[in-house]
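Asker: my questions are about this predicted structure, shown below with the sequence.
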Amino acid sequence: MIGAGAVGENVADYATRGGLKVALVEAELVGGECSYWACMPSKALLMSSTALNAARAVGGAREAVTGELDVQAVLNRRDSFTSNWDDSSQAEWVAGAGIDLIRGHATITGVREVTVDGQVLTATHAVAAVTGSTALLPDVPGLRDARPWTSRDATSAKVIPQSLMIVGGGVVAAEMATAYQQLGAKVTLAARSGLLGGQEPFAGEFVRDALTDLGVDLRLGVSPTEVVRTEHDLVETTLSDGTTVITDEILVATGRLPRTDDLGLENVGIEPGDWLHVDDTLLVHGTDWLYGVGDVNHRALLTHQGKYQARAAGEVIAARALGKPLQTEPWGAHVATADHAAVPQVTFTSPEVASVGLTADAAQKQGIDVRVVDYDLAALAGSSLKSDVYKGQARIVVDESRKVLVGATFVGPEVSDLLHAATIAVVGEVPIDRLWHAVPSYPTVSEIWLRLLDAYGRP
């Protein structure tokens, strides 16, 4: 296994449990991007502000809040979640799972052959490339010389800058704008295509309004045309509308690239620097021994989805190696079917955005007979109890021909807690008439399920 992030660890674990001897190669920290530079530190940066805002939104608790956010305490708490970028405990877990850990840079030098800093390893059955992705830096004049931040710098910063320019409108950009503005930076965000593209349009609209209320300077519909690091160590960003923004730092969050450029893929006839194209068992097309799991295959760039793929890949590698029967039908044990139509995702802005499956637009483009049902989350008794200023919206996307949900989106405080029920409904293809019998507790925000079904009507 090349890459000992959360996904690589799980591929190795499932293959080991399946009866194989596994070596796990890592050039950086065991635990990877999610543990040290993405999921965990980013959410730690956001959570303190989220908790403070929640208290201020409830009468009685609001009056008890007498202080402001302790920024250094937030950074210290973030550091605790990354174990101060020390991977000792994760390396111990690998050893305890019976997996051999090899530290160094891995290069594929032949079929089933991997060379790690001069040491040649030959796999009996398979090699899995689980190398993840890295930040894309757009080709903007002066940008690279301006020493831009990527998501790694934003989540590991030791000091909050007075001002920050963020380029991009996706999850990383929206979350870091939320975090840094509340941690005391003056944030400007430039997003050529708006916010949270690919989500339901109302999700981006709610986040846009929330960021504006926080004081973020939103520049939507524009992009950088030139970036200069000045002699005073400031960043001067010229935008496509002719305006100029001067900040202490610039964070680029405009997409991801696969970490395959120095993997040695050219040695086995695969184009380096490209995403690995795989089938539903995560086997790279054109091979019978190379697997691509997690971000590197570009199916769903999410840790939880990568770990889901890892289970399927680890088990199918072991099954093929030992000649065991495969379950490769849709939703079988050895395939990653959910990657196609049931991917859950949470954006931890204020408000949160939680979604699973297809948007209405995506479903229509697939030729599905779509019916959309919307409901104002603020109208629920449970919402008004949770917050005196609750704002939110819910949407389900129904396949009318089959009377099942194919997508759901929730926007509002703590709506991530609603997501798994929606995921089960989509994955399980639970008929609408059966969902009527899943009674939500009152008064909770889960009552949204009853209200959505009421609005839909009896099938």
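Answerer: Nice, I can see it.
Asker: going forward, measure contacts and count neighbours with C-alpha atoms only.
Answerer: OK.
Asker: mind listing the helices for the stretch 251-400 of the chain?
Answerer: Remark: helices of the stretch 251-400 of the chain, listed N- to C-terminal, are 303-321, 338-341, 360-365, 381-386; assignment by DSSP state H, counting those that start in this stretch.
Asker: mind listing what's buried in the last one?
Answerer: The one in question is helix 381-386. Within helix 381-386, the residues that qualify as buried by neighbour count (16 or more other C-alpha atoms under 10 Å) are 382-384, 386.
Asker: same deal with the second one?
Answerer: In terms of neighbour count (16+ other C-alpha under 10 Å), helix 338-341 has its buried residues at 338-339.
Asker: again, but for stretch 424-433
Answerer: 425-427, 430-432.
Asker: can you list contacts of it?
Answerer: For stretch 424-433, the external contacting residues (C-alpha atoms under 8 Å, 6 or more residues apart in numbering) are 338, 342, 356-357, 402-407, 453, 458-459.
Asker: next: stretch 109-125.
Answerer: With contact meaning C-alpha under 8 Å, 6+ apart, stretch 109-125 is reached by 25, 104-108, 126-127, 264-265, 267-268, 289-290, 317, 321.
Asker: next up, a structure to set beside the first:
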Amino acid sequence: MTESETIAYDVVVLGAGPVGENVADRTRAAGLTTAVVESELIGGECSYWACMPSKALLRPVIARADARRLPGLRQAVQGPLDADAVFARRNWFTGDWTDDGQADWLAGIGADLYRGHGRLAGPRTVTVGDRTLTARHAVVVSTGTRAVLPPLPGLAEVRPWTSREATSSQTVPGRLVVVGGGVVATEMATAYQALGSRVTVLVRGKGLLNRMEPFAGELVAEALTEAGADVRTGTSVESVTRADGTVTVVTGAGDRIEADEILFATGRAPRTDDIGLDTIGLEPGSWLTVDDSLRVTGTDWLYATGDVNHRALLTHQGKYQARIAGAAIAARAAGTLLDGADPWSAHAATADHETVPQVVFADPEAAAVGLSLAEAEQAGYRVRAVDVDMSSVSGAGLYGEGYKGRARMVVDLEEEILRGVTFVGAGVGELIHSATIAVAGRVPVSRLWHAVPSYPTLSEVWLRLLEAFRDN
């Protein structure tokens, strides 16, 4: 093979994160020749700078918090966390930022890997360095997103953290300012406060986790405050400077905060600015609009999966989309998929609309699926929210003293199905899939009575929610 050679494939995938990997897995399983192009590490953001390292940092934090609520155990865990050991375990989860294992996996499914920056060069054509790859059936963009920094003068000289630096740091800053109130901000504030930083969280809006029910952010903020963090809402950042290793932040209220590091967790932008979108008439740097088969609007060969289509910036949803896209590409290649296919088939990403689940691994955990009460009302549904104090559930008592949490289900009063469910409390992340099945499956409330929760587990919250709906 010469460097200038043009190589033809059935499918070319731009991006080898978990989403691109899953696209390749499905297209290869269907017998389609597949090339995967990656400019960084195979496994992408999730494996090295997001899901895996962040949860590895948080697991000891949550385990210690749970232990401290249990008489007979709390006395054994009163000391500080061993930050070096936590970081070492985190490093193991990332493979020390090497991707040999992931490369072997791609080779094992029969996909060809091209390392380098891939760019579209017209319809069904991708260049990687001096090589040109052509796609008989589809090009799939799975390039993900990057962190967005605010347009503050001199910010580059401050060398601020983004999610990448926060999840890969090998040291614990003595003082850390976290700007933002979303998932990254909340989880990293939780982790570094527990690891020994003095954390200040600056939130422009009214509270944390504003895409969930308001009580979720309130309970997490309360717990962060009790742990020693300073959480300030309604606070903007006017300037940031660094001198002699110290970061100075000036807020909109004129307050000055000094820190050793500052993390900006203030949004994401699609990594589509330099992938050749202009060669096919699309705007560089734009989000890519897709139909439910993940095909980009106005094309019959270009697909976009994961963060770049802006439907749900979550790894599990991206992998779900990848499975849908792979099945749709294979079916179209075989001539067996017609537009207007069954919306609940393997070729339609129906769950991206109103049934997206998410877990925030804070202390307490927050988990939600579907619509919040406000979102359901805004969508025009006639709904009622049913709330239960999680501490009333028998299983909560097993988590120790002072359990704090809350559960809500949003009931569609006309169809008597659930439009959304939210849980906050220790251990609730493991409850969310049952809620996802109820919401995505449109399970009638009357039938949920026959899904009997095991005693004594946190799942008994379902019985308490149903009783509250019946009795009020």
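Answerer: Thanks, I have it. It should be emphasised that the depicted structure is a prediction, and the values quoted were computed from it without experimental measurement.
Asker: so which residue is smack in the middle of the first structure?
Answerer: Nearest to the mean C-alpha position of the first structure, by C-alpha atoms, centre = their mean, lies residue 302 at 3.9 Å.
Asker: let me see the contact set for the residue mapped onto it from the second structure.
Answerer: Structural alignment places residue 302 of the first structure opposite residue 314 in the second structure (criterion: TM-score structural alignment). With contact set as C-alpha under 8 Å, 6+ apart, residue 314 of the second structure has these partners: 306-307, 358.
Asker: out of these, flag the one nearest to residue 54 of the second structure.
Answerer: Among the contacts of residue 314 of the second structure, residue 358 lies closest to residue 54 of the second structure (C-alpha to C-alpha), at 14.9 Å.
Asker: does that closest one touch residue 367 like I think?
Answerer: Yes: checked against C-alpha atoms under 8 Å, the pair residue 358 of the second structure and residue 367 is within contact range at 5.6 Å.
Asker: Three-state assignment for the aligned partner of residue 35 of the first structure in the second structure, please.
Answerer: Using TM-score structural alignment as the criterion, residue 35 of the first structure maps onto residue 47 of the second structure. Local secondary structure at residue 47 of the second structure is given as helix here, using DSSP: H, G, I helix; E, B strand; the rest coil.
Asker: I figured residue 47 of the second structure was touching residue 53, is that so?
Answerer: Yes: the pair residue 47 of the second structure / residue 53 is scored as a contact, 7.1 Å apart, by C-alpha under 8 Å.
Asker: who's more crowded, those two?
Answerer: residue 53 (24 against 21; other C-alpha atoms under 10 Å).
Asker: right, and that one touches residue 167 too?
Answerer: Yes: the pair residue 53 of the second structure and residue 167 passes the contact test of C-alpha under 8 Å, sitting 5.8 Å apart.
Asker: and residue 117 of the first structure, how many residues sit next to it?
Answerer: Around residue 117 of the first structure there are 11 other residues, counting by other C-alpha under 10 Å.
Asker: on that earlier part again, which neighbours do residue 47 and residue 53 of the second structure share?
Answerer: With the criterion set as C-alpha under 8 Å, 6+ apart, the overlap between the contacts of residue 47 of the second structure and residue 53 is residue 94.
Asker: corresponding residues in the second structure for the longest strand along the first structure?
Answerer: In the first structure, assigned by DSSP state E, the strand with the most residues is strand 404-412. Alignment note (TM-score structural alignment): strand 404-412 of the first structure is matched to residues 417-425 of the second structure.
Asker: what do you get for stretch 276-287 of the first structure?
Answerer: With the alignment judged by TM-score structural alignment, the segment of the second structure matched to stretch 276-287 of the first structure spans residues 288-299.
Asker: what range in the first structure matches the one helix or strand residue 446 of the second structure maps to?
Answerer: Under the criterion of DSSP states H and E, residue 446 of the second structure resides in helix 445-448. Residues 432-435 of the first structure are the counterpart of helix 445-448 of the second structure, counting by TM-score structural alignment.
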